[in-house]
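A.B. asks: This is a predicted model, with the sequence first.
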Amino acid sequence: MLSVPVHLALDAAARRAPGAPAATDHRCALDYAALAELSRRFSGWLWERGLRPGDRVVARAESSVDFLALLHGALRLGVTLVPVHVQTRPYQLLPLIADADPALVLAFDAEIPDLAGAGAKVVGINQAWGEAAHTPARTETDETIPEAPAFLLYTSGSSSQPKAVVCSHRQVGTALAAVAEQLRYRADDVVFGRLPLAFDYGLYQILLCANAGAHLVLADHATNAELLPMMRDAGATVLPVVPTLGRMAVALARRGTQVDTLRLITNTGEALTRADQVGLRKAFPNAELAPMYGLTECKRVSIRPPTAVDLPTDSVGPPLPGTQVAILDEQGNPLPRNQTGQIVVLGPHVADGYWRAPGPTRERFATCVATGRRVLFTGDHGHLDEHGELVIGGRLDDVFKNSGVRVSGSEIEAAAADIPGVRAAALVRPPGKAGPLLWAEGEIEPAEVLRELRLRLEPAKVPARCQVLPSLPTTANGKLDRKQLLARASEESA
C-alpha cells in the first residue's frame, strides 16, 4: 500500500535512493533527486504563471522526462492536469479546451496560432520546458484536498463531444495503492513505457514507478524495429501491453532478439486472446503474465496475480481488495456465479463522474436497484466463475440476436482468433440489413475463415460476411479502432 500521498511519492523515492535511475527518454536520463528537483521547478513555473490549486492545465502528454516533471509538479501544487495525446489535432483540441476551461494550455509550437482563440493562456511546449528548467524550485507543497481533481482524463465514446473522467486525489491514490499491491513493482525494476502517457494505462506507469522507486524508460518515439533491442539494452523487467503491442513484440522476438530480463507482462485496455498469451509466454519464457480489467472510470477492477502457469486463461482475476463486483441481469437483479450479465463495480477507486456532464454521470454512475448504492455500470458483460474470478464477455452493445439466437460479438471474435493464420478479429454491425461483418487480420482467405468458424460455432453465430486485412486499424492508444472498421463496413453495405 502507499505509505505517502500521491503528490509526495516522488519526494519519498528521492529520499530513499536519490541516485537511483528514475526516468529515461530519447534525450536524457534523470535520477530520482534530479526528477524531484525538476518537478519542484515545474511547480514554481506554474505558480509564476498564475496557476493555483484547483486550476486546470491542458498539456500534450509527450513521452519525455519534462512531462513527468510537469505531472509531479502539478500534483504537488494541487493543479488539475489534463493530458492529451500527442496525435490530437487542433480540430479536436478546441472543443476539449472549451470543455476543460483551463487556465493554461501547453501545446506544440506549430499549433499555437490555431489555439489562439481558445480563451486560455497558450504556451509552446518547448518554451515551457525551457522556462521551467530555469525557474527557482517551489519547495512549498500545498495541502492537497483529497476530493479535488488530480486529473481530467478524456475518453473516447460514441459521441463526438469530449467527455472527461474526474479523477480525484483520493480516487487516484486508492487505485494506485490497490494496483501496486497486486503487481508489486520493485525498486530494481525497469519498466518499458511504450504506451501513450495520455492513456491512463500509460499514465499510471509514472505513478507506479514513483511509488516503487522503479526506472521508467519512455520509448514512444522508437520505431517498431527498435523495440526489442531497446528493451534488451535497457534491461527491461516489466512490459505493459495492449494486444497490438504484445503481438508486435512476439513477432520481433521470433526474428531472434531475446529479452531475458523481462519478468512481468501486464495487460489491460483490451484483452489478450488465448493465442496472444501463448505467443507471449513462448517469446518471453522468463516473464509472468498479469491479465487485468479496468476502465478509466475506476482505473482497475480486477487483476489476476502474475503467473507463468495456468495459461492461457479467460480470467482477469478476482476483484481488487476493497472492490465489490456484481453481475446484474437486464432488470438490475444480481445473478449467481457463472451467469452472464452486466458488470457493475463499487469501491473507493470509482471516479466521481464526468466533468460538467450531469446527464452521462447519472446514467453511468447510477443507483443499483438491488442494493440502493451508487455503483459504476461498466457497460461490459461477463460473469464471476466458481472461484470468484472475473471473466469478461465484451461490451453489452456487442450482444445481438440472429435467427432467434443470442449472439456475442466477443465470442465470434475469440473463435476467429483461434483459427491458424488469423492474428486478430473484430465483428462490427453496420446499420441496415446487410448483417454483421467480421474483419480478420492475417494472411488467409475470407472463405477459409468462415469455413473454420462453422467448425467452432453453431450456424446462427457464424457471420455471413468476412474481410481480411494485413493489419486491423488501431487508435492512438493502440486499441482496436472499431469506429474505423464500422465506417468501412457501412461504406461497403451502402
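C.D. replies: Great, that's in hand. These numbers come from a predicted model, not from an experiment.
A.B. asks: Every contact and neighbour count from this point should use C-alpha atoms.
C.D. replies: Will do.
A.B. asks: Determine the longest strand present in the protein.
C.D. replies: The residue-count maximum for a strand in the chain (DSSP state E) belongs to strand 374-384.
A.B. asks: Show residues contacting that strand.
C.D. replies: 295, 297, 327, 337-347, 350, 364-368, 390-397 (CA atoms under 8 Å, 6 or more residues apart in numbering).
A.B. asks: Buried residues of it, list them for me.
C.D. replies: Buried residues in strand 374-384, defined by neighbour count with 16 or more other CA atoms under 10 Å: 374, 375, 376, 377, 378, 380, 381, 382, 383, 384.
A.B. asks: Quick one: those as a markdown table, columns for distance to residue 141 too.
C.D. replies: Shown next, in a markdown table, are the buried residues of strand 374-384 (distance: CA to CA, whole Å):
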| residue | distance to residue 141 |
| --- | --- |
| 374 | 33 |
| 375 | 33 |
| 376 | 33 |
| 377 | 36 |
| 378 | 36 |
| 380 | 40 |
| 381 | 43 |
| 382 | 43 |
| 383 | 44 |
| 384 | 43 |
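A.B. asks: here comes the other one, which I'd like you to weigh against the first:
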Amino acid sequence: MIQLDPHPRPIDHLTLRGDAGRLALAGRVGELDYAGLEHAVARLAGFLAGQGFAPGDRVASWLPKTLLASILPLAAPRAGLVHVPINPQLKRGQVSHILADSGARLLITQTARLPLLERGDVPHGTRAIADEAVLAGGDPVPPSDADPDALAAILYTSGSTGRPKGVMLSHANLWLGAISVAHYLRLEPADRVLAVLPLSFDYGQSQLLSTWAAGACAVPMDYLLPRDVIKAVARDAITTLAGVPPLWVQLLEGDWPQETATALRRITNSGGALTPAMVRQLRERFPNADLYPMYGLTEAFRSTYLDPDLVDRHPESIGRAIPFAEVMVVAPDGTRAAPGEPGELVHAGPLVAHGYWRDPARTAERFRPAPAWSDSGGMAVWSGDTVVIEPHGLLRFVGRGDEMIKVSGNRVSPTEVEEAALAGGELAEAVAIGVPDARTGQAIHLIARARGAPEAVEPRLRERLRRDLPGFMQPAEIIWRQALPRNANGKLDRAALRRELTS
C-alpha cells in the first residue's frame, strides 16, 4: 500500500512513480514501461511547448483511448498548459461549446473526426490538428516544477443538465486524488487496471492517474459490447475493473467464464449508488474481488468509499471520507446533522476543485465557505445531495437535491423507489421521475427495462411494491422500454428522461 504523503507534486511526476522497466501502459494502445512513459510524456510536452502558447493556455483533445489520449493528461501540464479532454462520444455542437467556453488554443483529434466539424465549430484563434501531426513529438522536456496550485486540467461535465460546465482542477487536486485512491484501493505495482470509462470523466481519468501513482499498469480500452470487456479481462490479465451502475448491469448479464470472473481482485463503483441486489450479484459473480462502492462528484473528485470488509453488512452505504477529504452532513439550519437526520453532503479539504471555468455565478452557488465547525475550513463543495449518517458512522445516499420528488407533501427519494423496484429481480434497470400532477403535485413515473415480458412482470412488480412501499411512493405509471438512454459517461440519462416526460 502506498504512503499517504500530503505534499502534492506536479501531476506529470507520476511517470516517475514506477520501476523503469515495469509496464505502465498495455493493451491496444501498445506497451510502454515507466521509462518509456516518461520519454513519451517528455516528447509530447516538447511538441506542445514549441507551439508558442502562453503558460496556462488550454489544449483540448477529442480522442478515443489512444496512446496520445492516455499521456496528454501528463504532457500538457508538463508544458505549462491546461488539458481539456472532450468525451469522444460528444457531437459537434457540444465540442464547439467546450472549445469556445474553454478558450482552447489547440484541438487535437483524429483525421477521421476533423470533417465532422463544420464551419464555425472551431472558434477563431483555435487550431485543429490531427493526432498524426503530434505523435512524433518534440525535444524532450524534463519533469516540471509547476506550482501545485496551478491549473492542470478542466473537466467538463456530461451536459445532461444543460450546457457542460468546466471544473477547474489543479496539480494538487489531481496528485492528491491519485495518491488517495491508490492508497485506499490498495493498488500494487503488480496490478493491471482495465480503463473502460471515458478519460474525460473524473472517474475515468482516475483509472490512469491512480494506477500510475501505485506504479502499476493501466490498460485503456474502448468497447462496443459488454463481451468485449469480458474478453479483455481474460486477455490482458486484468486484476482491477472500475464501472458505473449501468455498466455493471450489462456486465452481470454477460457470460463470464468462471476462470475470468474469479481472476478479478478488485472492482470499484461510482457515478451512482449500487442497490443491495446489485451488491449481492457482484459479490456472487466475482467472489475473489474486493468490492469498493464509492461516492464522488467532479467538483471534489471523490468523497467517500466503503471498505470491502463492510460491504456485505452495509450494502446500502457509501462509506466514509477518503484520505485527504473532510466530508460533513449539514442540516438545513447549517448545524451538524445528527445520526439518522438527512442533510446535505459537504466536502472540504485539498481535493476541492477551484470552481467552474469562467462561471462565477455557478461557482458561487456550489463552492461556498465550509461550515464554521469544519476542521479543514476554507472553500467547500456543497453537493446538493442528501445523505444520512447511520448509527454505525457510515453514510447512506438518499438522493440528489434536484431530483427529489414531492408527492402530496411528501419528499420522495427516487433512489429509494428505484432500489425497491429492483430488489425483486423483475427488472434489469429502472429510473423514477417526478411528473407534474394536478392532484398530488407530482406523480412518480417508473421507466424500466424488464427481465422478461412486461405484461407478465408488471402484476408481480406492483404487488410487491404495494407490500414494500407506502402509498405515496407507489409509481403512478410504469413505462416499459427495451433500452434506457445513457449519457456520454455511461450513466443513465435521467435528465433526458425527465425532459421527455415533462415536456
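C.D. replies: Okay, I see it. Everything quoted here is computed from the prediction, not taken from an experiment.
A.B. asks: Quick check: TM-score for this pair?
C.D. replies: Scored by TM-score structural alignment, normalised by the length of structure 1, the superposition of the two chains gives a TM-score of 0.92; 486 aligned residues with a CA RMSD of 2.3 Å.
A.B. asks: Could I get the full set of helices for structure 2?
C.D. replies: Using DSSP state H, the helices of structure 2 run over residues 34-49, 67-78, 92-102, 132-135, 171-184, 202-213, 226-235, 245-252, 258-261, 276-285, 360-366, 414-422, 454-468, 494-502.
A.B. asks: which stretch among those comes nearest residue 4 of structure 2?
C.D. replies: Of all the helices of structure 2, helix 171-184 sits nearest to residue 4 of structure 2, with 6.7 Å by CA to CA.
A.B. asks: Tell me which residue lies nearest the centroid of structure 1.
C.D. replies: Nearest residue to the geometric centre of structure 1 (CA atoms, centre = their mean): residue 201, 3.3 Å.
A.B. asks: And the buried residues of strand 374-384 of structure 1, which is closest to residue 51 of structure 1?
C.D. replies: Among these, and counting by CA to CA, the member closest to residue 51 of structure 1 is residue 376, at 32.5 Å.
A.B. asks: Show me what the closest one aligns to in structure 2.
C.D. replies: Matched to structure 2 by TM-score structural alignment, residue 376 of structure 1 sits across from residue 381.
A.B. asks: from the contacts of strand 374-384 of structure 1, which would you call buried?
C.D. replies: 297, 327, 337-338, 340-347, 350, 364-366, 368, 390-396.
A.B. asks: Sitting in strands, which of these do you find?
C.D. replies: 327, 341-346, 365-366, 390-395.
A.B. asks: Quick check: the two most widely separated of those residues?
C.D. replies: Farthest pair in these, by CA to CA: 366 and 391, 22.8 Å.
A.B. asks: Would you mind measuring from the residue opposite residue 414 of structure 2 in structure 1 once aligned to residue 469 of structure 1?
C.D. replies: Aligned counterpart of residue 414 of structure 2 in structure 1: residue 409 (TM-score structural alignment). For residue 409 of structure 1, the distance to residue 469 of structure 1 equals 19 Å [CA to CA, to the nearest Å].
A.B. asks: Can you pick out the residue with more neighbours from those two?
C.D. replies: residue 409 (24 against 17; other CA atoms under 10 Å).
A.B. asks: contacting residues around the equivalent of residue 102 of structure 1 over in structure 2?
C.D. replies: Counting by TM-score structural alignment, residue 102 of structure 1 corresponds to residue 104 in structure 2. Contact analysis of residue 104 of structure 2 by CA under 8 Å, 6+ apart lists 57, 58, 59, 60, 84, 126.
A.B. asks: preserved in structure 1, out of these?
C.D. replies: Here is what carries over to structure 1 from these, by both residues aligned by TM-score structural alignment, their matches' CA atoms under 8 Å: 57, 58, 59, 60.
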